[in-house]
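Participant: Output the structure for:
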Amino acid sequence: MKLSRNRIIFLGFALVMVLSLCTIGIGAQTKTLKVLTVSNWWFKGHDAFADALYKKLGIKLEVEKLPDEQGVQVIRTRLAVNEVPDILLYYSGANMRQISPEQFFVDLSKEPWVNNLVPVVKNVVSANGKIYGSPNNSMPLGGVVYNKKIYSKLGLKVPTTWKEFLDNCEKIKAAGVVPVCYSFKENWTAQLLNLIGWYEIEKKHPDAAKLINTNKLKMADIPEYVGDFRKLSELREKGYINKDYLAVTFDNAQKMIANGDAAMYLMGSWIVDTLSANYPDKINDLGGFALPSDDGKYNGVTVWASQAIYIPKESKNVALAKKVLEFWASKEGQAAFFKVQKTNGAPSFKGVNAGDTYGIVKDFKKYLDNGQAAMALEFQIDISLSNDLPRACVDAGIGAKSPKEAAQAVDAALEKNAKDQKLPGW
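Facilitator: Prediction:
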């Protein structure tokens, strides 16, 4: 059948109109949500997730990244005056609970993805029994980072008791290598032994965090906590640390452990971010194990939660923001994130394959998978310790305070800060 010239023109015009209407329809369905975050809380993986979200649901994220230094204060100010985005990234744990999340954030407790949260992380996005946020990233894990080549060369096994740990230190020292690197030039690194020792305390004293938080238990009355200060001092007294520990920085320590100048370093798995960038040919020589307890019965890693994603109550797009969080928690959403974001810890959601990662992370994660992990104390109590714990650890490490005195200094700081925060029971 032949078509007339006018009919062909008409059909062509009609086709153009249909395509134009389809395009208009897609544009009309696209919704833009505003996201507010501190710059260093937003990674390439989040950009990849945002792309996947747009393709899947037609939701576009407009992200405002605040400067790292002033970002947190800006967020608090905007919350106070109700200048809020649709989605907000903010601290989890005690820092979240301090700003009264029930006043600012939507209760997400009944969202379907909540059941997919890894159990150890639920508490840090909760307040008063309700869940207000979704973890923003994977969970770093803490323990002992060690140079596997040195261990192999000296025929050493991963220690499971503190005595075995010290025995390894003695053999490493005899071989002319620093057994344990201290980097007290940056005092935040001094607190790692106490932080990674929390698993043993939580197993032996399950209600410790709750009792500390309500002023019913003192740190100095927990033998294992005082014992961690003892271990910190003992390693120095036995000559198992580097002599220049007061001048060594975090960066220096990474160089020492990567190059085999030190055999072990007490640290969190976030160290792989800089190790992989600065020592890509050495990072696979490193692994990790849990800090050994005295009797070896309670060996596990410490877990640090990431920041979390919240929906402000004043958002005009709460229902749509909930869809974003649902997609974020899904296997598809997490896959988009981890496809470009090599994890420095364990996924915060069950059944998520984070892809390949480094030996340090894999070794630490084995403890988590086996149930041998505890959330860091800072995420379990409402009291801020800021620089007080690092200072106490430095004092114990250099011998300026006894282990008991260092623990008492932490108690004094907790009391002062709790009163400043006007917490009940203090």
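Participant: Could you use CA atoms for every contact and neighbour count after this?
Facilitator: OK.
Participant: Make sure Lys55 is indeed in a helix.
Facilitator: Yes: the assignment for Lys55 (DSSP: H, G, I helix; E, B strand; the rest coil) places it in a helix.
Participant: Tell me where the chain has strands.
Facilitator: Along the chain, counting by DSSP state E, strands occupy 31-38, 59-66, 87-90, 126-127, 130-131, 133-135, 141-147, 178-181, 262-268, 286-289, 301-303, 308-310, 373-375.
Participant: Nearest to Glu405, out of the ones you listed?
Facilitator: Minimum separation from Glu405 across the strands of the chain (Cα to Cα) falls at strand 262-268, 22.3 Å.
Participant: and Trp42, how many neighbours?
Facilitator: Counted by other Cα atoms under 10 Å, the residues lying close to Trp42 total 16.
Participant: And it, how far from Ser276?
Facilitator: Distance, Trp42 to Ser276, using Cα to Cα, to the nearest Å: 19 Å.
Participant: Then Ala335?
Facilitator: In terms of Cα to Cα, Ala335 sits 21 Å off from Ser276.
Participant: if you count what's nearby, which of the two comes out ahead?
Facilitator: Neighbours per residue (other Cα under 10 Å) separate Ala335 from Ser276, with Ala335 holding more: 21 against 14.
Participant: Go ahead and confirm that one touches Ala354.
Facilitator: Yes: between Ala335 and Ala354 there is a contact under Cα atoms under 8 Å: 7.0 Å.
Participant: Following up with a second sequence; could you model it the same way so I can compare the two?
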Amino acid sequence: MHSTHRPLLPRAAAGAAAAVLAAGLAACSTGGDDDGTLNILIDNSEATGSLMQALVDAYTEAHPDVEIELEIRPGGTEGDNIVKTRLQTGDMPDLFFYNSGSLLQALNPSQMLTDLSGETYLDSVTDTFKDGVTSGDAVHGVPVGQAIGGGVLYNLAAYEELGLEVPTTWDEFMANNQAILDAGTAAPVIQTYGTESAWTSQLFVLADNYNVLAAEPDWADAYTANEAHFADTPAALAGFEHLQEVAEAGYLNEDFASLTYNEGLAALVAGEGVHYPILTNALTEIEAVDPEGVDQLGFFGLPGDAPAEAGVTTWLPGALYLPQTNEDPGPAQDFLAFVASTEGCDAQTAGVSVIGPYFIDGCTVPSDVPPAVAQLQAYFDAGLTAPALEFLSPVKGPALEQITVEVGSGIRSAADAAALYDEDVKKQAQQLGLEGW
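Facilitator: The predicted model follows:
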């Protein structure tokens, strides 16, 4: 999913953004400048802006002769198209930040991106992350950020006031939603389909992958081989059905069609809504505008039907990539080496709240993390995690967010949505030249 796409910049990155909008957008470098300037294209999200600004500040403090400009692009599908177009036209800056997993595969990385597998700094990057940025035998990216959980952020105060417990089954989750609705003080489930926020509608489907794999361990391989599909696999169809269920039960906020992602996060912190199915990197975005807000939230994986093995679907963070069009890659390689070091992790830890484990050897997570991060870490400690489908399969249809918006809005049934998405997926698989499609 578009896990790094957000509509606003954090306060910490506002100055950098202004400089970029004034200068970086006017001239898009395709190689290191003679004056020691390094240009990096990033999405306009709170999380990405905060993390990159922390890295830039630490690096330039140690390298005062280097100036780094962060160029900002839109998020969502528009941002995806910009990245693809600029790679294809040779108009990409020195480095760019983008998703790992299936969205990376859609960029034709073997033709567009530099193979970093021979670089010694990659020795410190974990194999789990490398697998998410690999094409053939080539490794293309260096992680920025930490492991991300996909599930439900919830308002701790609301749970305490209503005497609710963290659900470990879908039925328990729905019972909690009914209790919240009966109390009449908040929306049980926040959905945000407003401007540039449609991607958030996918969580009920994508964050359910842990439960799908628990029921169908070979799901990802069968799906990739066109032997199993969302519409004909009950465990996979369940995500669409759950979204339909919460909508039909009247559990959504009344303004779900227009509310934006940032507004949804603010509503969650304020207790105007109690549950928000979302990625845990949202905590970085909350911290940027409300540092105390992260302490008011908890987190649990999207519930399935096996309470004893209730777990969480996890996402790899995005990565920095080096385009092949960079004619002077030395400065970019040096910055990548810094990002892949414990010093790079320390810079990120000092700049923003840590939201999960790092994928760099030797990097540690502070003991005083927010409650939601501690709950996410507990899933990792217990071994109750599974990757999102996009890290197990290159097949990811581009229309999922529009389809899930229709389900959440009552326009399309879960069964119709799953069948439509299977058709959407087929087009992507054929474009990738996968066997069996």
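Participant: In the first structure, where's the longest helix?
Facilitator: Across the first structure, the helix with the greatest residue count (assigned by DSSP state H) is helix 5-29.
Participant: just checking, what residue in the second structure corresponds to Lys171 of the first structure?
Facilitator: In the second structure, the residue matched to Lys171 of the first structure (TM-score structural alignment) is Ala179.
Participant: Once you drop chain neighbours, what's closest to its match?
Facilitator: Counting by Cα to Cα, 6 or more residues apart in numbering, Ala179 of the second structure lies nearest to Leu162, which is 7.7 Å off, once chain neighbours are set aside.
Participant: what about the equivalent of that neighbour over in the first structure, how many residues close to it?
Facilitator: Under the alignment by TM-score structural alignment, Leu162 of the second structure pairs with Leu154 in the first structure. Leu154 of the first structure has 13 neighbours, counted by other Cα under 10 Å.
Participant: again, but for Ala382 of the second structure
Facilitator: Residues lying near Ala382 of the second structure (other Cα under 10 Å) number 10.
Participant: burial of Gly355 of the first structure, as a residue count?
Facilitator: Here the number of neighbours of Gly355 of the first structure (other Cα under 10 Å) works out to 12.
Participant: what residues are up against it?
Facilitator: By Cα atoms under 8 Å, 6 or more residues apart in numbering, the residues touching Gly355 of the first structure are 338-339, 342-343.
Participant: go on, Ala332 of the second structure?
Facilitator: Applying Cα under 8 Å, 6+ apart, we find Ala332 of the second structure in contact with 32, 38, 94-95, 322.
Participant: Find the nearest non-adjacent residue to Ala336 of the first structure, please.
Facilitator: Phe49 (5.2 Å).
Participant: What about the nearest residue to Leu51 of the second structure once chain neighbours are set aside, how many residues nearby?
Facilitator: Using Cα to Cα, 6+ apart and skipping residues adjacent in sequence, the residue nearest Leu51 of the second structure is Gln348, 5.8 Å away. A total of 24 residues lie near Gln348 of the second structure under the criterion other Cα under 10 Å.
Participant: Residue in the first structure paired with Gln348 of the second structure?
Facilitator: Alignment note: Gln348 of the second structure maps to Phe337 in the first structure; criterion TM-score structural alignment.
Participant: From Leu325 of the first structure, how far out is that match?
Facilitator: 13 Å.
Participant: can you check Val361 of the first structure too?
Facilitator: 26 Å.
Participant: now Ser386 of the first structure
Facilitator: 30 Å.
Participant: the more surrounded of those two?
Facilitator: Leu325 (21 against 12).
Participant: and the equivalent of Tyr261 of the second structure over in the first structure, what is it in contact with?
Facilitator: Structural alignment places Tyr261 of the second structure opposite Phe250 in the first structure (criterion: TM-score structural alignment). By Cα under 8 Å, 6+ apart, the contact set of Phe250 of the first structure is 183, 185-186, 189.
Participant: In those residues, find the pair that's most separated.
Facilitator: Spanning the widest gap among these are Lys185 and Thr189, at 8.5 Å by Cα to Cα.
Participant: Which of these two has more residues huddled nearby?
Facilitator: Set Lys185 of the first structure next to Thr189 and count neighbours by other Cα under 10 Å: Thr189 wins out with 20 against 17.
Participant: Where in the second structure does stretch 221-233 of the first structure fall?
Facilitator: By TM-score structural alignment, stretch 221-233 of the first structure lines up with residues 232-244 in the second structure.
Participant: who touches the matching stretch?
Facilitator: Outside stretch 232-244 of the second structure, the residues that reach it (Cα under 8 Å, 6+ apart) are 204-206, 208-209, 211-212, 215-216, 229-231, 404, 407-408, 410, 413-415, 417-418.
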